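> Structure for the following, please:
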Amino acid sequence: MSGPPPAVAAVRVAVRRTLARLDGPVLVACSGGADSLALAAATAFETDRAGLVTVDHGLHPGSAAVARRVLEQGRALGLHPVRAERVAVGRTGGPEAAARTARYAALERAARQEGAVAVLLAHTLDDQAETVLLGLARGSGTRSLAGMPAVRGLFHRPLLGVPRAVVRAACDGLEPWEDPANADPALTRSRVRHDLLPALEAGLGPGVAAALARTARAARDDADALDDLAAASTPFRDGGAGVEDLAGARPAFRRRWLRAAALAAGCPAGALAAGHVDALEALVLDWRGQGPVHLPGGATGARACGRLVLTPHR
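All right, here's what the predicted structure looks like:
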């Protein structure tokens, strides 16, 4: 008896490896697109302890109908429970970051309410490559080049090592919905996907996406090690640190301390950019009596009496 097509087998194997590390029910985050639908189908095949959640961002007139269709597909695959989460997308960090923030909050809420030990996300190797290119363009340092982690808290990405073409081939026989935002040239990731990455493949030859994904793994290992060392040696206490301690530190540590302190003061991670850390660092290294630095989320950083103090929004 012949087995499943190679693409279907590859996706199932990737999902099986993730499920082997989990003990309990899971939810598949499914937009109805080819990648997440293939993930949902593979997960339904591999376990009977999986449900589905779709997030309706309300960003286009037919979003509610799309969500209903995704729920129908989830039920047809045998997933249970299936649920839709309607979210209100804010403005912090731009449209893409705001939608992502709202989506992840909804997924966490659904997992908590359903007692799921994990939420499976359908990001592929190509998505990882795009994330590395976006990080490179932002100039945000090693952590940004590290791309997306395979596991972060509740969120697991089984397909992070599987090319998008393979995942989409595994969707054969299903009926995916194509989000028009994926082809919107106004969105940065869309331009990277449809213009930049193909141009790199054309100019440098095939394998660019896989090479970028390998770069992400190496950068993540380095960033994790430096983050651990920085966390263990931070001079910040109660939101403040001595300027002399900060100025005398290695730049890699100092900038990690500043970023961590900003996050602790309430800055949204997706909105905190390298420029904000630069501005805080200038209060340490290029002090000319300048006023406070205003950060995302309403936090501020200011120098006073030989200390750099970060204050949350009040």
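> C-alpha only now, for contacts and for neighbours.
Noted.
> Tell me the buried residues in stretch 216-232?
216, 217, 219, 220, 223, 226, 227, 230 (16 or more other C-alpha atoms under 10 Å).
> cool, and stretch 203-213?
So for stretch 203-213, counting by 16+ other C-alpha under 10 Å, buried means 208, 209, 210, 212, 213.
> Tell me the one among these nearest to residue 49.
residue 213 (30.4 Å; C-alpha to C-alpha).
> need the contact list for that closest one.
125, 126, 128, 129, 132, 147, 161 (C-alpha atoms under 8 Å, 6 or more residues apart in numbering).
> so what's the last one closest to, chain neighbours aside?
Distances taken as C-alpha to C-alpha, 6 or more residues apart in numbering place residue 125 nearest to residue 161, at 4.9 Å, with adjacent residues excluded.
> Any idea how many residues pack against the one you found?
23 (other C-alpha atoms under 10 Å).
> for it, what are its contacts?
Residue 125 neighbours (C-alpha under 8 Å, 6+ apart): 159, 160, 161, 162, 163, 164, 209, 210, 213.
> got it, and residue 141?
Counted by C-alpha under 8 Å, 6+ apart, residue 141 has contacts 135, 274.
> returning to what we had before: and the contacts of residue 125, which two are furthest apart?
159 and 209 (14.0 Å).
> about what we covered before: taking the contacts of residue 125 one by one, which sit in helices?
164, 209, 210, 213 (DSSP state H).
> which one among the residues you listed gets closest to residue 287?
For those, the nearest to residue 287 is residue 213 (39.4 Å; C-alpha to C-alpha).
> List the buried residues in stretch 10-21.
10, 11, 12, 13, 14, 15, 16, 18, 19.
> Next, work out how far apart the residue nearest to residue 161 and residue 207 are.
11 Å (C-alpha to C-alpha, to the nearest Å).
> do residue 132 as well
Taken as C-alpha to C-alpha, the span from residue 132 to residue 207 is 15 Å.
> mind listing what residue 121 touches?
Contacts of residue 121 (C-alpha under 8 Å, 6+ apart): 28, 29, 30, 36, 39, 155, 156, 157, 158.
> Name only those of those residues that count as buried.
28, 29, 30, 36, 39, 155, 156, 157, 158.
> Can you list which of those residues are found in strands?
If you go by DSSP state E, the buried ones among the contacts of residue 121 have 28, 29, 155, 156 in strands.
> All the strands of the stretch 1-150 of the chain, in order from the start?
26-29, 50-56, 82-86, 118-120 (DSSP state E, counting those that start in this stretch).
> Could you also give me the structure for this next sequence, so I can compare it with the first?
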Amino acid sequence: MAPLAPPVAAVRLAVRRALTGLPGAGPVLVACSGGADSLALAAATAFVAPRLDRRAGLVTVDHGLQPGSAERADRVARWAAESGFEPVEVVPVTVAGRPGGPEAAAREARYAALVAAARRHGAAGVLLGHTRDDQAETVLLALARGAGPRGLSGMPARRELDGVPLLRPLLDVPRDHTREACAALGLTPWADPHNADPAYARSRVRADLLPALVEALGPGVVDNLARTARLLAADTAALDELAAGALAEVRAAGGGLSVEGLAALPAAVRTRVLHSWARELGASPAALSHRHVAALDALVTDWHGQGAAHLPGGLPVRRQAGRLTT
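Purely as a prediction, here's the structure:
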């Protein structure tokens, strides 16, 4: 028997770690575009899941943004069926008309389709093929936007979206490993032209910025960026837990939040409390920005009789009688 190629072993081990102890008896669904990352993930899941007494299914989303996208999706689905995945679905989505830029709109459509598919099949979770390199790119993009710790935390290894667990087993796996795993298994990945299109910020980071950093600082910079995300994610989780308790404590009788209670909180906790409260009031998470939270914070820490702070959608928040209220 030929020895197992190390990249294949690395991807399989990452998938095993993600699936071990996963609650629920339903299948796991792999989100697979046919690119090297998701194809390597799918092949590993097809091997690992049955050995953990778990069914593996596959969903490929057709965004309809490129010529031949439907044929590409059908090829992925045929490969999945031949590889033993069950269920297998091709899900067409409509991207046009959604808010945000093209990347954000496609991402929103894709995740909505994956969540719906998971619910249809009672899936225990959806596996996504983001790698360590994707995480490093995400950190650089967040840094360029001036994001805080939450943005710099990058992509979580596990989160729930509308009650569906989304798992990213490959966040510690280099992108080169997924390509090498596909080659070792005789799989031919699809090369998404959007990944090389300089119109997209992530493509420019991938093609120009990250290679320049590696050349200037050495190959360890990719792992260091990904490790930064892990460390900040742990800190952010701890602060979020503190903020959840603080929000309960500063609620004022009659509604709103106590200004005195808010002012006594550390800034990192107070701004998280205000962010959570704004979402409770109906502010869209996608539209709620640092600017909105800073305006709420100014009603607490820089009060000089100013008017209302306006949340996304035009909802006004005022300071009245020692409370923040709508």
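> Give me the TM-score for this pair.
After superposition, the two chains reach a TM-score (TM-score structural alignment, normalised by the length of the first structure) of 0.91; 308 aligned residues with a C-alpha RMSD of 2.0 Å.
> picking up where we left off before, and the buried residues of stretch 203-213 of the first structure, which two are furthest apart?
Applying C-alpha to C-alpha across these, the maximum distance is between 208 and 213, 8.6 Å.
> just to revisit the earlier point, what's the spacing between the aligned partner of the residue nearest to residue 161 of the first structure in the second structure and residue 223 of the second structure?
Mapped onto the second structure by TM-score structural alignment, residue 125 of the first structure lines up with residue 132. Applying C-alpha to C-alpha, the value for residue 132 of the second structure to residue 223 of the second structure is 7 Å.
> burial count for the counterpart of residue 50 of the first structure in the second structure?
Matched to the second structure by TM-score structural alignment, residue 50 of the first structure sits across from residue 56. Using other C-alpha under 10 Å, residue 56 of the second structure has 25 other residues around it.
> Residue 56 of the second structure and residue 3 of the second structure: what is the separation?
From residue 56 of the second structure to residue 3 of the second structure the distance is 25 Å (C-alpha to C-alpha).
> repeat for residue 135 of the second structure
30 Å.
> Have a look at those two and say which one is more surrounded.
Per other C-alpha under 10 Å, whichever of residue 135 of the second structure and residue 3 has more neighbours is residue 135, with 28 against 5.
> Just name the closest of the contacts of residue 121 of the first structure to residue 254 of the first structure, please.
Using C-alpha to C-alpha, the contacts of residue 121 of the first structure come closest to residue 254 of the first structure at residue 155, 29.0 Å.
> ok, and the closest non-adjacent residue to the aligned residue in the second structure for that closest one?
In the second structure, the residue paired with residue 155 of the first structure is residue 166, using TM-score structural alignment. Take residue 166 of the second structure and drop its neighbours on the chain: the residue closest to it by C-alpha to C-alpha, 6+ apart is residue 126, 4.9 Å away.
> In this structure that neighbour contacts residue 29, no?
Yes - between residue 126 of the second structure and residue 29 there is a contact at 4.8 Å, judged by C-alpha atoms under 8 Å.
> Spell out which residues are contacts of both of those two.
residue 118.
> number of nearby residues for the residue in the first structure that residue 80 of the second structure lines up against?
Alignment note: residue 80 of the second structure maps to residue 74 in the first structure; criterion TM-score structural alignment. Using other C-alpha under 10 Å, the number of residues around residue 74 of the first structure comes to 26.
> Tell me which stretches of the first structure form helices.
6-20, 34-46, 63-77, 95-114, 125-138, 142-145, 164-169, 188-191, 197-204, 208-233, 243-247, 251-264, 274-285.
> how close does the longest one sit to the second structure?
Per the superposition on the second structure, helix 208-233 of the first structure and its aligned residues are separated by 0.8 Å on average (mean C-alpha distance after the TM-score superposition for the first structure).
> Next, the angle helix 197-204 makes with that helix.
Using axes from the mean of the first three to the mean of the last three C-alpha atoms, to 10 degrees, one finds that helix 208-233 of the first structure and helix 197-204 are set 110 degrees apart in direction.
> same thing with the first one?
Counting by the same axes, to 10 degrees, helix 6-20 of the first structure lies at 110 degrees to helix 197-204.
> Ok, the third one next?
With the same axes, to 10 degrees applied, the angle from helix 63-77 of the first structure to helix 197-204 works out at 70 degrees.
> mind listing what the corresponding residue of the first structure for residue 32 of the second structure touches?
Residue 32 of the second structure maps onto residue 30 in the first structure when the alignment is built from TM-score structural alignment. Residues in contact with residue 30 of the first structure, defined by C-alpha under 8 Å, 6+ apart, are 36, 37, 40, 52, 53, 54, 55, 70, 121, 122.
> which one of these sits closest to residue 96 of the first structure?
Closest to residue 96 of the first structure, out of all of those and judged by C-alpha to C-alpha, is residue 55, at 14.3 Å.
> what does stretch 176-190 of the second structure rub up against?
So stretch 176-190 of the second structure is contacted by 5, 7-8, 10-11, 33-37, 39-41 (C-alpha under 8 Å, 6+ apart).
> 10 Å - rerun?
4-12, 33-41, 43-44, 72, 76, 79, 129, 131-133, 170, 175 (C-alpha atoms under 10 Å, 6 or more residues apart in numbering).
> Taking the centroid of the second structure, which residue is nearest it?
When C-alpha atoms, centre = their mean is applied to the second structure, the residue found nearest the centroid is residue 155 (4.5 Å).
> ok, now how distant is it from residue 274 of the second structure?
For residue 155 of the second structure, the distance to residue 274 of the second structure - C-alpha to C-alpha - is 23 Å.
> and what of residue 77 of the second structure?
45 Å.
> before we move on, back to that, overlap of the contact sets of residue 132 and residue 223 of the second structure?
Shared contacts of residue 132 of the second structure and residue 223, defined by C-alpha under 10 Å, 6+ apart, are found at 172, 173, 174.
> wait, isn't the second one in contact with residue 6?
Think residue 173 of the second structure. No - the criterion here is C-alpha atoms under 10 Å, and residue 173 of the second structure misses it with residue 6 at 11.6 Å.
> Between these two, which has more neighbouring residues?
residue 173 (21 against 13).
> first vs last residue of stretch 83-91 of the second structure, how far apart are they?
19 Å.
> Return the set of buried residues in that stretch.
Counting neighbours by 16+ other C-alpha under 10 Å, stretch 83-91 of the second structure gives 85, 86, 87, 88, 89, 90, 91 as buried.
> about what we covered before: of the contacts of residue 213 of the first structure, grab the buried ones for ChimeraX.
In ChimeraX, a selection of the buried entries from the contacts of residue 213 of the first structure looks like this (16+ other C-alpha under 10 Å):
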select :125,126,128,129,132,147,161
